[in-house]
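# sequence plus predicted model, see below.
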Amino acid sequence: MNVHAQIASRTERVLAGRVAIVTGSTSGIGLGIARKLAEAGADVVLNGLGGRDEIERLCGKLAGACGTRVAYNGANLMVPAETRGLVEKTIADFGSADILVNNAGIQHVSPVESFPEEKWDAILALNLSAAFHAIKAAFGPMKAAGWGRIVNVASAHGLVASPFKSAYVAAKHGVVGLTKTVALEGAEHGVTCNAICPGYVWTPLVENQIEDTAKARGITREAVIRDVLLAAQPNKRFAEVDELGALAVFLCSAAGQGITGTALPVDGGWTAH
């Protein structure tokens, strides 16, 4: 290997030797972040929904492509004890949990006066409380090690609101507040905590939403994209999961060690309004 290739290799593997937990990572944004962390050299523990065979194939494919260890933990993040167990088992199996990415989340859209109480409870439990329980379990060991990176996937809705999304907006605003508090507590211990706040991101879930909305409104696919989903995004394009993954890698690398307590929009200018 020549000198330039060696430098490139070291640059690309900036997280070699680190262990990362990414929740909600069997598809979509979480999988994109997990893949980028693995490409950067981190061992990765996935968590999310899916059939056993599908998940085994995913872990094998990711490990083979990136040359890192990839495991799966099926903890139900709606249960605090299982969330803690996800972190504890990762430390037991891998020796540490250096990076924690809280990405798992759900959504429901309804006017406040008819918002189902069980949906409110579920959204707060998964989008906000699960992040707290995971952070609580990981924070002590990170502080003891003198190094840790926590990345919370919030949303543009952690910075601004939209109608009919009371639970989601409340939870994501809570995630941003939690991020700031944890950042302050970890600042002198080598532990950073930041939030990524995406606008609309191109995922299979969004693709299905486009088709459903087009049928429901009797408009074209292009009209749904531009005039409904991306109406608030000045750049009129979806973010890609790899963009969010690249940002997560940067925040977890040595280059991002001075960045903590921030809420970083990846929203095409949405929150600049």
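On my side now, so go ahead.
# all contacts plus neighbour counts: C-alpha atoms, from now on.
Noted.
# quick one: contacts for the most centrally placed residue in the chain?
By CA atoms, centre = their mean, the chain has its centre lying nearest to residue 103, at 3.1 Å. Contact partners of residue 103, counting by CA atoms under 8 Å, 6 or more residues apart in numbering, are 22, 23, 24, 25, 29, 30, 127, 152, 153, 154.
# those helices in this structure, which residues are they?
Remark: helices assigned in the chain by DSSP state H are 3-12, 28-39, 52-66, 80-94, 117-124, 130-145, 166-186, 204-217, 221-223, 241-252.
# tell me the spacing between residue 69 and residue 62.
From residue 69 over to residue 62 the distance is 9 Å, taken as CA to CA, to the nearest Å.
# who has more neighbours, the two?
Neighbour count, other CA atoms under 10 Å: between residue 69 and residue 62, residue 62 has more, with 21 against 18.
# okay, now residue 204: neighbour count?
11.
# spatially nearest residue to it, not counting backbone neighbours?
Nearest residue to residue 204 in three dimensions, chain neighbours excluded: residue 28, at 7.0 Å (CA to CA, 6 or more residues apart in numbering).
# likewise residue 262?
Nearest to residue 262 is residue 194, by CA to CA, 6+ apart, at 5.1 Å.
# that neighbour against residue 148, yeah?
No - taking CA atoms under 8 Å as the definition, residue 194 is not a contact partner of residue 148, at 11.5 Å.
# neighbour count: these two, which is higher?
The neighbour count for residue 194 versus residue 148, taken as other CA under 10 Å, is higher for residue 194 (28 against 25).
# contacts only, for the more buried one.
150-152, 179-180, 183, 251, 259-264 are the contacts of residue 194 under CA under 8 Å, 6+ apart.
# structure B:
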Amino acid sequence: MFLKGKTALVTGSTSGIGLAYAKALAAEGAAVMINGFGEADAIETERAALAAASGAAALYDAADMSKPEQIAAMVARCAAELGGPDIVIANAGVQFVSPIEDFPIEKWDQIIAINLSSAFHLTRAAIPGMKAKKWGRLIFTASAHSLVASPFKSAYVSAKHGIAGFTKTAALELATFGITANCISPGYVWTPLVEKQIPDTMKARGMTREQVMNDVLLAGQPTKQFVTVEQVAAMALHLCRDESAQITGSNMSIDGGWTAG
């Protein structure tokens, strides 16, 4: 358990990739604060399981990632009740699929706020504590869409490109403080976020569900397989190791070869 004594804060972690991050970190002994939306009973079940796995505390915070003041309060609560955070994973994300000319302005603003701006607010609040300890790991869930684009996802692609740039800036600013900043860019991972965008893509492209899955979602992944949440979480764990202290400012692709071409 190489993370015993460390505290991790993971946003968007009540399901999907975020929950996989939390489980992987807890399995290595980290105290964990999870965040996100969902049924209270289901969240409590996951929280209790994380505490049992880590042998350390696990807390849930319902901060809304579109509200900067709630993000700052969540980091302050993490510091007060768990210590840290030593590891911050900005993972919260939403998606909307539409042609640019029809893209609702409120949806653009929401995606930029949750997928990009929340990472800034989270990092800004966490940096002072990390600097004081001279150790920290900042990990951002980007996407293959931080490197390439797809039609009908203008806000999401813009936000994820922004995450890649923010990662580099944070890495340069924090390079002498024992703090690394990296982003992980998965291809298509089978999560609720991906499943929910299938009907919109069917409508936008005039395709069947099977066509969307084979000809859109997996079209760009040469392996023709979805990435698993466990594979993404394993990369995050690797970045938390002391042996990874010189990996900073990197964009780690886990996309079945999608961005290789």
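That came through fine. On a predicted model such as this, the values are computed, not experimentally measured, just so you know.
# that older thread, counterpart of the residue nearest to residue 262 of structure 1 in structure 2?
The alignment partner of residue 194 of structure 1 in structure 2, by TM-score structural alignment, is residue 182.
# residue with max distance from the center of structure 2?
Largest centroid distance in structure 2 under CA atoms, centre = their mean is residue 206 at 30.3 Å.
# ok, so what distance separates that one from residue 198 of structure 2?
Distance from residue 206 of structure 2 to residue 198 of structure 2, by CA to CA: 11 Å.
# what residue in structure 1 is paired with residue 85 of structure 2?
Checking TM-score structural alignment: residue 85 of structure 2 goes with residue 97.
# OK, contacts around the residue nearest to residue 59 of structure 2 when sequence neighbours are not counted?
Leaving aside its sequence neighbours, residue 59 of structure 2 sits nearest to residue 33 (CA to CA, 6+ apart; 4.7 Å). Contacts for residue 33 of structure 2 (CA under 8 Å, 6+ apart) come out as 7, 8, 9, 10, 58, 59, 60, 61, 78.
# surely the first one and residue 26 touch.
No - because the distance of 9.3 Å does not satisfy CA under 8 Å, residue 7 of structure 2 is recorded as not touching residue 26.
# mind listing what the counterpart of residue 266 of structure 1 in structure 2 touches?
Aligned counterpart of residue 266 of structure 1 in structure 2: residue 254 (TM-score structural alignment). Residues near residue 254 of structure 2 by CA under 8 Å, 6+ apart: 184, 185, 186, 187, 227, 232.
# return the member of these nearest to residue 261 of structure 2.
For the contacts of residue 254 of structure 2, the residue nearest residue 261 of structure 2 by CA to CA is residue 187; the value is 13.4 Å.
# still on that earlier bit, quickly list what's touching both of residue 7 and residue 26 of structure 2.
By CA under 8 Å, 6+ apart, the residues touching both residue 7 of structure 2 and residue 26 are residue 32.
# the more surrounded of these two?
residue 26 (28 against 25).
# against residue 216 of structure 2, how distant is that one?
Counting by CA to CA - residue 26 of structure 2 and residue 216 of structure 2 are separated by 35 Å.
# longest single strand anywhere in structure 1?
strand 191-198 (DSSP state E).
# that one vs structure 2 - mean distance after superposition?
Here the mean offset of strand 191-198 of structure 1 against structure 2 after fitting is 0.3 Å, by mean CA distance after the TM-score superposition for structure 1.
# list the buried residues in stretch 182-191 of structure 1.
By 16 or more other CA atoms under 10 Å, the buried positions in stretch 182-191 of structure 1 come out as 182, 183, 186, 187, 189, 190, 191.
# which position in structure 2 pairs with residue 138 of structure 1?
Looks like residue 138 of structure 1 aligns to residue 126 there (TM-score structural alignment).
# does its match touch residue 75 like I think?
Yes - with contact defined as CA under 8 Å, residue 126 of structure 2 counts as touching residue 75 (6.5 Å).
# can you check which residues contact both of these two?
residue 85.
# just give the nearest non-adjacent residue to residue 187 of structure 2, would you?
Closest to residue 187 of structure 2 by CA to CA, 6+ apart is residue 255, at 3.9 Å.
# and the nearest residue to residue 32 of structure 1 once chain neighbours are set aside, how far from residue 53 of structure 1?
Of all residues beyond its chain neighbours, the one nearest residue 32 of structure 1 is residue 241 (5.0 Å), with distances taken as CA to CA, 6+ apart. Plainly put, residue 241 of structure 1 is 24 Å away from residue 53 of structure 1 if you go by CA to CA.
# higher neighbour count, the two?
Neighbour count, other CA under 10 Å: between residue 241 of structure 1 and residue 53, residue 241 has more, with 20 against 9.
# which ones are touching the counterpart of the more buried one in structure 2?
Under the alignment by TM-score structural alignment, residue 241 of structure 1 pairs with residue 229 in structure 2. When contacts are counted by CA under 8 Å, 6+ apart, residue 229 of structure 2 is found next to 16, 17, 20, 189, 190, 191.
# which non-adjacent residue is nearest residue 36 of structure 2?
residue 12 (4.6 Å).
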